[in-house]
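Colleague: The following comprises the amino acid sequence and a computationally predicted model.
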Amino acid sequence: MVERVSALGLDVGQRRVGVAGCDGTGLIASELTTIRRTSFTRDVEQLQQLIDARGVRLLVVGMPYTLDGNSGVQARAVSDYAERLGAALQVPVEFVDERLTSVEAEAQLRSNRRFSPRRDKAAIDARAAAIILQQWLDRRRSGS
């Protein structure tokens, strides 16, 4: 029997958190939603609803390292926030290098004629979360 995979991918920003989920087989990640950050308590409530509905057992969070691979101010802020989320939600957290995922997400979404980078920032965040989660799923499947 194949182990069911139940994880959420998160692209954490200062204003929004892009959220992605995966199918139970752990093959495909897809966008779920974008949470507008208003307060930590509200963020936890919204994520808890998704965790309960999907039976989530893990958060996969994109870590915004600098282009040279170091932890900058943003990476430390994301790490602190993610650790607080994991503790509040009682779910383990794993980190994935997310360098350039927002750029990749925007490029993927540009094929949609109605897409506007200025107007559709939430769509970029959710797509970036799916890319982050897909990277984790692919790495998990390959055993690395």
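Modeller: Cool, got the structure.
Colleague: When you work out contacts or count neighbours from here on, use the C-alpha atoms and nothing else.
Modeller: Fine.
Colleague: can you give me the helices for the protein?
Modeller: Along the chain, the segments classed as helices by DSSP state H run 40-54, 73-89, 101-109, 121-142.
Colleague: Just checking the distance from the third one to the centre of its chain.
Modeller: When you say that, I think you mean helix 101-109. Distance, stretch centre to chain centre, for helix 101-109: 14 Å (Cα atoms, centre = their mean, to the nearest Å).
Colleague: still on that earlier bit, go through the helices of the chain and pick out the most buried.
Modeller: Ranked by mean neighbour count, the helices of the chain are led by helix 121-142 with a mean of 23 (mean count of other Cα atoms under 10 Å).
Colleague: what sits up against that helix?
Modeller: The contact list for helix 121-142 (Cα atoms under 8 Å, 6 or more residues apart in numbering) reads 8-11, 16-22, 26-34, 60-62, 96-98, 101-102, 104-106, 109, 117.
Colleague: closest one to Glu3 among the helices of the chain?
Modeller: When the helices of the chain are compared by Cα to Cα, helix 121-142 sits nearest Glu3, at 11.6 Å.
Colleague: wait, doesn't Val96 sit right on Ala75?
Modeller: No - the criterion here is Cα atoms under 8 Å, and Val96 misses it with Ala75 at 11.3 Å.
Colleague: for comparison:
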Amino acid sequence: MKSRERILGFDFGTARIGIAVGNTITCTAQPLAVVASGTGGPDWPGIEKIIGQWNPRTLIVGLPISLCGDETPSSEKARRFARQLGNRTGLEVQLVDERLTTREATDIIARNTASGMNGRRNPPPVDSVAAQLILETYFEEFGDPACA
């Protein structure tokens, strides 16, 4: 896959950051990894290593929004992470509404586990599945019209 077709999605959290990779041609995304985020801030070396491996053209960060459409205390933290991500990488960073992605990711993992779709492998971490859902939201809202 050419790098111009590749994007990475981030589900920012104060303990963990889920990462997913997406393809702008096929409008598909898949869970990729989870890196730490704690009192010392995000695991920047881990994030930069993943970005270097995948060479994306754009980075998408989930923006926590309340059910009634208002920003939350976590919104500013996600905005700060997005600014730092852009400053550190020089890549375009876009914010996407991530309403209910963690809950939906938990439901998806539970359904796949119950139906045996995860096979013998361990299910992907909920944070990386949430990042996948953030990319899918991006494709639906801003991707190629064929994605809708």
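Modeller: Structure's in. What do you need? Note that the structure is a prediction, hence the values are computed from the model and not measured.
Colleague: After superposing, what score do the chains get?
Modeller: Aligned and superposed, the two chains score 0.83 in TM-score terms (TM-score structural alignment, normalised by the length of structure 1); 136 aligned residues with a Cα RMSD of 2.5 Å.
Colleague: and the helices of structure 1 as CSV, adding distance to Arg4 of structure 1?
Modeller: Shown next, in CSV, are the helices of structure 1 (distance: least, Cα to Cα, whole Å):
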stretch, distance to Arg4 of structure 1
helix 40-54, 12
helix 73-89, 20
helix 101-109, 26
helix 121-142, 12
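Colleague: hmm, back to that, show me the common contact partners of Val96 and Ala75 of structure 1, please.
Modeller: Met63.
Colleague: Could you list the buried residues of the top strand by length along structure 2?
Modeller: Criterion DSSP state E: the longest strand present in structure 2 is strand 28-38. Buried residues in strand 28-38 of structure 2, defined by neighbour count with 16 or more other Cα atoms under 10 Å: Ala29, Gln30, Pro31, Leu32, Ala33, Val34, Val35, Ala36, Ser37.
Colleague: hmm, who's touching it?
Modeller: 13-23, 42-43, 46-47, 124-125, 127-129, 131-133, 135-136.
Colleague: Report the distance from that strand to the chain centre.
Modeller: Here strand 28-38 of structure 2 is found 6 Å from its chain centre; the criterion is Cα atoms, centre = their mean.
Colleague: Kindly report the same for stretch 140-148 of structure 2.
Modeller: Distance, stretch centre to chain centre, for stretch 140-148 of structure 2: 17 Å (Cα atoms, centre = their mean).
Colleague: And for stretch 50-67 of structure 2?
Modeller: With Cα atoms, centre = their mean, you get 5 Å for stretch 50-67 of structure 2.
Colleague: Endpoints of it, how far apart?
Modeller: End-to-end distance of stretch 50-67 of structure 2 (Cα to Cα, to the nearest Å): 32 Å.
Colleague: Please point out which parts of that stretch sit buried.
Modeller: Result for stretch 50-67 of structure 2 [16+ other Cα under 10 Å]: buried residues 50-51, 54-66.
Colleague: List the contacts of stretch 4-21 of structure 1.
Modeller: Residues from elsewhere that reach stretch 4-21 of structure 1, judged by Cα under 8 Å, 6+ apart: 22-26, 29-38, 54-62, 78, 122-130, 132-133.
Colleague: Give the buried residues for it.
Modeller: Within stretch 4-21 of structure 1, the residues that qualify as buried by neighbour count (16+ other Cα under 10 Å) are 5-13, 16-21.
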